[in-house]
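*Asks:* Below is the structure, and that's it, no one-letter string:
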C-alpha cells in the first residue's frame, strides 16, 4: 500500500493556498508553564473545520471534464460542508449524503452552499453515496479514505512545523484518521523528534483498540454514536490505519465530561467556539495525559449545535 509523502503534502499546500485559511498557532496563556500549549484553530476555516483542505486538494486534482460532472460525498457534517463549498467555488454540482441524526446546523450549512442533501438512515451513508454516483455520474470524494484527502489535511501539519519547529508533542483528533494521517506524516518528516498522539472519545475508541491490537477492529455504529463528538464516530480505513501505524506514537482517550470541559475552557479562556469533536485534543491536554514540553493541539472544527453549546457552557 502506497502511503502519502511529505512531497504530496507540500504539493497540496500549493493547491489549497488560495482557499484554506492558514490558521495561526495561538498560545494558550492559561496553560501549565511546564507544558506550554499552542492551539491550531481549524474552527476558523471558511466552513468551520479543517475538512476544507482535503476537499479542495481532491477537487483540484481531478481532470476538468471529470470534475465538471459534479461530486458526491457522505459525511456527518464537516466534510459535507467542505465538499459543498469547494464544489460551489468550482461551479459544479454537489450531492451530499448525511445521516438523519446529523446536527441540523451542519445540514443547513451544507444546503446553503448549494448542495443537494440526501438524508439517510444511520449506517447507510456509503450505500446511498454509491447509488448517487451511479445515477448522476458524479465523482465520489470520500471523507478520509483517499490519498488526496489525506495530503490536503496534512497541510495543517506543515503549518505547525513551520510555526513551531521545536514542537515536542502534537495532539490530533482521530475519527476516520485522515487528519491524523496527514498531519502525522508532515510532523514526522519535518519535526522528527516530536511525539504525535491521536485523541478519541472513550465511547468511540476503535482506533485506540485497533492500534493496540495491531489490526483494525470494528465497533458497531450504535456504540460509536454514543459520544457527543459526532465528527469522531467514523472508523479508520485500511489506508488511514496504515498511516496511523506508521506516524502515531500513541493514542489518548477522553471522556464525555472531559470533552465538555475542554469546550468550556476554549470558549471562556481562548475565546474559541468549538464542537465536541474539535475540543478532544485540548481535552487530552487538560486531563494531564501529555508529557512535559511544547505542545500543539488541533481544534478541528467549530460547527456546534447552538442549543448544545448553550447547555455545555452553562453547565
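*Replies:* Structure received. Because the structure is a prediction, the values reported are computed rather than measured.

*Asks:* drop to CA atoms for contacts and neighbour counts, all remaining ones
*Replies:* Will do.

*Asks:* For residue 311, pull up the helix or strand it's in.
*Replies:* helix 306-313 (DSSP states H and E).

*Asks:* other SSEs contacting that helix?
*Replies:* Applying 3 or more C-alpha pairs under 8 Å, 6 or more residues apart in numbering; DSSP states H and E, one finds that helix 306-313 contacts helix 256-269.

*Asks:* now the helix holding residue 311 and helix 256-269, what's the angle there?
*Replies:* 90 degrees (axes from the mean of the first three to the mean of the last three C-alpha atoms, to 10 degrees).

*Asks:* quick one: contacts of helix 306-313?
*Replies:* Helix 306-313 is contacted by residues 260, 263, 264, 275 when judged by C-alpha atoms under 8 Å, 6 or more residues apart in numbering.

*Asks:* hmm, try it at 10 Å
*Replies:* By C-alpha atoms under 10 Å, 6 or more residues apart in numbering, the surrounding residues in contact with helix 306-313 are 103-105, 228, 257, 259-261, 263-265, 267-268, 273-276, 303-304, 315.

*Asks:* can you pull out the strands in the stretch 151-300 of the chain?
*Replies:* 169-173, 195-201, 250-254, 295-299 (DSSP state E, counting those that start in this stretch).

*Asks:* now those as JSON lines including mean neighbour count and distance to residue 17?
*Replies:* Shown next, in JSON lines, are these (neighbours: other C-alpha atoms under 10 Å; distance: least, C-alpha to C-alpha, whole Å):
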{"stretch": "strand 169-173", "mean neighbour count": "28", "distance to residue 17": "22"}
{"stretch": "strand 195-201", "mean neighbour count": "27", "distance to residue 17": "25"}
{"stretch": "strand 250-254", "mean neighbour count": "21", "distance to residue 17": "30"}
{"stretch": "strand 295-299", "mean neighbour count": "27", "distance to residue 17": "19"}
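
*Asks:* for these, which one sits closest to residue 13?
*Replies:* strand 295-299 (17.6 Å; C-alpha to C-alpha).

*Asks:* and the closest one, what does it pack onto?
*Replies:* Under the contact criterion of 3 or more C-alpha pairs under 10 Å, 6 or more residues apart in numbering; DSSP states H and E, strand 295-299 touches strand 26-27, strand 37-41, helix 155-163, strand 169-173, helix 178-190, strand 195-201, helix 280-286.

*Asks:* hold the first one in mind and look at this next one:
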C-alpha cells in the first residue's frame, strides 16, 4: 500500500522534470451538472500524458548498477513515451515493446526520445510478456506501466496539484486502465476523505468493475475500444489493492460517450485529447447529475493524454459528430428518372442540410424495377435539425430510412 507521504516524496523527486499542468474551467460541463467542472490538462504534460510522472519516479530510484543494465517496458504508447523520455533524462538505455497496431505517432515519438522499439503482439498484455522475457534474458529492469508502488506514487502527484489548483474540489474523475493513475490519486487523497475519486473505464475494455466485485483482479471479457490508452486486460495487483481498500467507484462509458466527449473537449475547450484522455469527461456527460453523488462542490476531470493519431482523430470526430446528431445517414428511394437526384439534393439543401457524400444502388430487396436507392451523408445543425429533415422529406413523398 502507498499513502500520501509516498506521493509527496514523489512530487519532490519529479520537480523540474514533470510539468505542473494547468486546469481549465469548462462552462459547458459546468452547466450540465450545475456545479463547476475543471479540466486537469495532463494532455499538455511532457511527452503528452501523465506517464512521465510515474516513469521518472520509478527510474530515478534505481541503483547505479540497475541503471547501467538498462530498462525495458511495454506500452500502447503513453507509458512508452514516458519511459523513453525519463530514460533519456537519466542516461539509461531503454527497450520498449509495443503492440503491432500501436498508433504510428506514438511509435515515432518513442523512438525520437532515444528508445529502441520492438513491435510485438496485439495488446499491452502480450507486449508485457515479451518485456518480461527480455528482462529475464538481459537483466534489464522492467518498468511496469502501472503495477509498482513507485509508478502509482508518481502518478498520484497529479492529485497534489489539483488540491492546490482547485482547493474546494469535491470529486476527481480519473481514466482507468491498469489503475496506476487512479491508485496514485486515491493514495494522495487518503488523508482527505472529503474528496471522492471516481474511476472510468471503456465499457468494451472494463476489468475493474468485475474485479472489485469479485475481490481480486479479473481479466476483462473483451478489449475492443478506441481508447487504446486504457485498454488493459487485467488490473495490476498494486493499484487493485489501493482502489479496493479506498472503495473507489469505477464507472464505464460507451464508445459513443468517448467520441462525444472528445468532440466536446476539442470544440469547447480547444484541447486535443486521445479517446482514453477523454474518459473522465465522457463519464460526466453520461451521468451529469450523478457523477458527484449530490455534492455541489467542483468536479475535476483528468485529461490523461493527448497523443492521438491524426487519422484516429478524424475517425473519432466523425463518430462523435454522428453520435451528437450532427451527421445524418439517409437511405432514400426515388424513381430512376432524369432529374430525380437533383430534386432530392435541392430539397435537402432547401431544408438546410449540407450533403457530404452521395452513392447510388440500383439493386436491392426494397427496390422496384424503376427505382434507385440513394445513400446520403448529410451535415446538420444537431438532433432537432435531423428530425426536421426527416419530417420534411417524408412530407415531400420520399421513401426513406435513417441510420
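*Replies:* All right, it came through fine. What you see is a predicted model; the values in this text were computed from it and never measured.

*Asks:* could you flag which of the contacts of helix 306-313 of structure 1 are buried?
*Replies:* 103, 228, 259-261, 263-265, 273-276, 303-304 (16 or more other C-alpha atoms under 10 Å).

*Asks:* The residues you listed: which two are farthest apart?
*Replies:* So, these by C-alpha to C-alpha: farthest apart are 103 and 265, at 22.5 Å.

*Asks:* Can you show me the helices along the stretch 101-250 of structure 2?
*Replies:* Taking DSSP state H, counting those that start in this stretch as the criterion, the stretch 101-250 of structure 2 carries its helices at 104-112, 124-138, 149-155, 157-165, 180-188, 208-214, 237-245.

*Asks:* Where does the fourth one end up in structure 1?
*Replies:* Looking back up the chat, that one is helix 157-165 of structure 2. The counterpart of helix 157-165 of structure 2 in structure 1, using TM-score structural alignment, spans residues 155-163.

*Asks:* How far off centre is that stretch?
*Replies:* 15 Å (C-alpha atoms, centre = their mean, to the nearest Å).

*Asks:* now do stretch 46-58 of structure 1
*Replies:* On C-alpha atoms, centre = their mean, the centre of stretch 46-58 of structure 1 falls 9 Å from the chain's centre.

*Asks:* Show me which parts of that stretch are buried, residue by residue.
*Replies:* Buried-residue list, stretch 46-58 of structure 1, by 16+ other C-alpha under 10 Å: 47, 48, 49, 50, 51, 52, 53, 54, 55, 56, 57, 58.

*Asks:* Between the residues you listed, which sits nearest residue 34 of structure 1?
*Replies:* residue 50 (28.5 Å).

*Asks:* Would you check that that closest one makes contact with residue 150?
*Replies:* No: contact between residue 50 of structure 1 and residue 150 fails when scored by C-alpha atoms under 10 Å: they sit 11.3 Å apart.

*Asks:* any shared contact partners between these two?
*Replies:* residue 179.

*Asks:* Now the most centrally placed residue in structure 2. Nearest residue, chain neighbours left out?
*Replies:* With distances taken as C-alpha atoms, centre = their mean, residue 276 lies nearest the centre of structure 2, 0.8 Å away. Once flanking residues are discounted, residue 276 of structure 2 sits nearest to residue 227: 4.4 Å by C-alpha to C-alpha, 6 or more residues apart in numbering.

*Asks:* same thing with residue 219 of structure 2?
*Replies:* residue 234 is the one closest to residue 219 of structure 2 (C-alpha to C-alpha, 6+ apart), at 4.5 Å.

*Asks:* mind listing what that neighbour touches?
*Replies:* 125, 177-179, 205-208, 211, 217-221, 240.

*Asks:* Relative to residue 386 of structure 2, how far out is it?
*Replies:* 41 Å (C-alpha to C-alpha, to the nearest Å).

*Asks:* likewise residue 126 of structure 2?
*Replies:* Residue 126 of structure 2 is 44 Å from residue 386 of structure 2, by C-alpha to C-alpha.

*Asks:* Which one of the two is surrounded by more residues?
*Replies:* residue 386 (21 against 17; other C-alpha atoms under 10 Å).

*Asks:* among the helices of the stretch 101-250 of structure 2, which is nearest residue 68 of structure 2?
*Replies:* Closest among the helices of the stretch 101-250 of structure 2, using C-alpha to C-alpha: helix 124-138, at 11.8 Å.

*Asks:* now the residue nearest to residue 276 of structure 2: how far from residue 193 of structure 2?
*Replies:* Taken as C-alpha to C-alpha, the span from residue 227 of structure 2 to residue 193 of structure 2 is 30 Å.

*Asks:* These two: who's more crowded?
*Replies:* Neighbour totals were compared for residue 227 of structure 2 and residue 193, and residue 227 leads with 23 against 11 (other C-alpha under 10 Å).

*Asks:* Counterpart of that one over in structure 1?
*Replies:* Per TM-score structural alignment, residue 227 of structure 2 is aligned with residue 229.

*Asks:* from memory the residue nearest to the centre of structure 2 sits against residue 229, does it?
*Replies:* Yes: using C-alpha under 10 Å, residue 276 of structure 2 is in contact with residue 229, at 5.4 Å.

*Asks:* buried set for the helix or strand harbouring residue 6 of structure 2?
*Replies:* Using DSSP H and E, residue 6 of structure 2 falls within helix 4-14. Of all the residues in helix 4-14 of structure 2, those buried under the rule 16+ other C-alpha under 10 Å are 4, 6, 7, 8, 10, 11, 13, 14.

*Asks:* whereabouts in structure 1 does it align?
*Replies:* So helix 4-14 of structure 2 sits over residues 6-16 in structure 1, by TM-score structural alignment.
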